[in-house]
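Engineer: Can you look at this prediction? I've put the sequence above it.
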Amino acid sequence: MEESLCAVEKRGRVHVITLTGAEEHRLSPALLSALRSAVAAARRASPGALVLAGEGKFFSNGYDLAWARAGPAPAPGHRLSEMRAAFRGLVADLLALPVPTVAAVTGHAAGAGCALALAHDAVAMRASRGFLYMSEVDAGIKIVDFVGELVRQKVPDAAARRDLVMKGEKMTAAQAARRGIVDAAVDGGVEDVVAAAVAMAEELAARDWDGENLAAIRKDAWPVLWSKVKDYGGDVLARPRLLLATRRSISRCICIRQNLSRFHQKQFLPTFLLRLVRALSQQLRNDQRPKHVTR
């Protein structure tokens, strides 16, 4: 975890992860990696709850589009895909976390930064500064499947969801609270919002819920969202593309084996070569089984 990007502190039973500095907290690969490391570290420490906050006027201003556009073509598309994949993994990590999570939206939360706030169990938002803003429609960026599903599940009112996603409306804390998107609009400064979020988290931690059951309920409550992110979570070693490639290799190997068997029946193929292909196909079957590790 890079201390320059985020810091972790413990307040009672609550782990607080803070995006440090006065910048926009753009979700670059480096920041996403630091966040995932911080969440993993918090999980290992078994806190009662988790709070995510940001310093300065931004909670997070979304993906680091300047970094995405900095590379030569077709780098922008590849780099944006890289950030989306890492963010998908972060959402999976939060959904699978065996403790309650609270976002302390201390400033503007735009694009993927808005989605990051909504990925928590509860949201406390600063009343005097900051907007929830799904900026994709204004920025000309596609909302990918898991973000669309996240917004659909966490913004229950269809009209509010339309205004947020299709109109790019910038919602204040009071508006978001009134429309059921955030849990509390908090007066005061950054520290007041963080303190309110910690108090919410402490209240949830005091319930002493079974952590694994909590994570299972969260996944079952939003099954479509979980299905779109689960293969990118921190406890999964194999990735969908790797599994797909393995399955394709197995299919090709089986096809080759069947064809070679026909040749062997006609005495066109040495027995040792047929045995080699059979052994290879069996090894590929064994290798396709997902292996789970704890990071």
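Structural biologist: Ah, there it is. Computed from a predicted model, the values in this text were never measured in an experiment. Numbers count the residues shown, from 1 in each chain.
Engineer: contacts and neighbour counts: CA atoms only from here.
Structural biologist: Fine.
Engineer: What segments of the protein are strands?
Structural biologist: With DSSP state E as the criterion, the chain has strands at 6-11, 14-19, 49-54, 58-60, 101-105, 108-110, 122-126, 132-133, 184-186.
Engineer: Include distance to Ser281 and mean neighbour count when you put those into TSV, please.
Structural biologist: Formatted as TSV, the strands of the chain follow (distance: least, Cα to Cα, whole Å; neighbours: other Cα atoms under 10 Å):
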stretch	distance to Ser281	mean neighbour count
strand 6-11	46	16
strand 14-19	47	25
strand 49-54	46	28
strand 58-60	48	30
strand 101-105	45	31
strand 108-110	49	28
strand 122-126	49	26
strand 132-133	51	28
strand 184-186	57	23
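Engineer: want to compare, so here's the second one:
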Amino acid sequence: MCTLEKRGNVYILTLTGNDEHRLNPTLLDSIRSALRRLRSEPTFPSSVLITTAHGKFFSNGYDLSWARSTTSQSITSSRYRMMSSKLRGLVSDLISLPMPTIAAITGHASAAGMVFALCHDYVIMRRDRGFLYMSELDIGLVVPVWFVALLECKIGNPKARRDTVLKAAKLTAEMAVGKGIVDMVGGNAEETVEAAVRLGEEMFKRKWDGQVYAKNRMVILGKVLDKLGFDETVEEENGKGNRSKFFEEDNGKEWIKIVIGAWIIMAIIWRFVVLSGLLPM
């Protein structure tokens, strides 16, 4: 679960508890509910949102154990799709949020958890604990297309993106700063959050219009928003299930066109044969 509190001129959303903060439907719904409450606050001129977490994990990604805790493959697939849909909804909420956002990473952020962190405008990472880690390659999963679209927007160096995805590199705060993934390194957990609060207060002083800020962010991350429209699922082992529903529907339409085309050609041939007198009318 999570809490939302106001500290000075900034809001702090905290993933509570000492678990791994796996992105299951319960946690995702809780975060989105907090963002809806935040949108209802009188935040003009724009405030700032800071997201952080208790314990040794910022977020360890999708809750794959929950998804696979059934003997029914159809239920497992449905749970994959549910987590994907809810995370994509959360990412859309963050991108359109009318205020700057800061992720104060105080622990490990893996796979979808790393993606969740990078959806924020600024990232501050604790020095003495935690990795950024796109773990998909190590655990036999395929990275969804929209994950890659976000990484392309957030990690400017192609070699850094390659190492992040195709080496499954475990990046410390210092390494992440060097690759341009993280903006700033904090000390311990408390110091990292305090650094985020100071940054937030500085941005608040600019008194930006939140709606204008959000629209500019949506332009910058337009590629990500475009990809969120696809029904990407949590990918299964060995690349199974990595075709989106959109692709399958589109492929089905192509087969319909082929069948119709074949019938038209057969009708033309039959008509030609009949008119040529090769067969009686």
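Structural biologist: Arrived safely. Here the structure is a predicted model, which is why all the values come from computation and not from measurement.
Engineer: one step back: with distance to Gly148 of the first structure added, can I get the strands of the first structure in a markdown table?
Structural biologist: Shown next, in a markdown table, are the strands of the first structure (distance: least, Cα to Cα, whole Å):
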| stretch | distance to Gly148 of the first structure |
| --- | --- |
| strand 6-11 | 27 |
| strand 14-19 | 24 |
| strand 49-54 | 22 |
| strand 58-60 | 18 |
| strand 101-105 | 19 |
| strand 108-110 | 14 |
| strand 122-126 | 18 |
| strand 132-133 | 14 |
| strand 184-186 | 23 |
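Engineer: Identify whichever of the ones you listed lies nearest to Phe87 of the first structure.
Structural biologist: strand 58-60 (12.7 Å; Cα to Cα).
Engineer: Provide the aligned range in the second structure for the closest one.
Structural biologist: Under TM-score structural alignment, strand 58-60 of the first structure corresponds to residues 57-59 of the second structure.
Engineer: where's the matching stretch relative to the chain centroid, distance-wise?
Structural biologist: Here the centre of stretch 57-59 of the second structure is set off from its chain's centre by 15 Å, with Cα atoms, centre = their mean, to the nearest Å.
Engineer: That stretch vs the first structure, average offset?
Structural biologist: Compared with the first structure after fitting, stretch 57-59 of the second structure deviates on average by 0.3 Å (mean Cα distance after the TM-score superposition for the first structure).
Engineer: Could you measure from Leu50 of the first structure over to Ala127 of the first structure?
Structural biologist: Here Leu50 of the first structure is placed at a distance of 21 Å from Ala127 of the first structure (Cα to Cα, to the nearest Å).
Engineer: next one: Trp222 of the first structure
Structural biologist: 28 Å.
Engineer: For the stretch 51-200 of the second structure, which segments count as helices?
Structural biologist: Taking DSSP state H, counting those that start in this stretch as the test, the helices found in the stretch 51-200 of the second structure are 64-67, 73-95, 112-118, 136-139, 145-154, 158-166, 173-178, 189-204.
Engineer: Residues contacting the last one, please?
Structural biologist: Counting by Cα atoms under 8 Å, 6 or more residues apart in numbering, the neighbours of helix 189-204 of the second structure from elsewhere in the structure are 9-10, 45-50, 52, 100, 102-106, 124-126, 185-186.
Engineer: for the third one, same thing?
Structural biologist: The list of residues contacting helix 112-118 of the second structure from outside it, by Cα under 8 Å, 6+ apart, reads 22-23, 58-62, 91, 103, 105, 109, 123, 132-134, 147, 150-151, 154.
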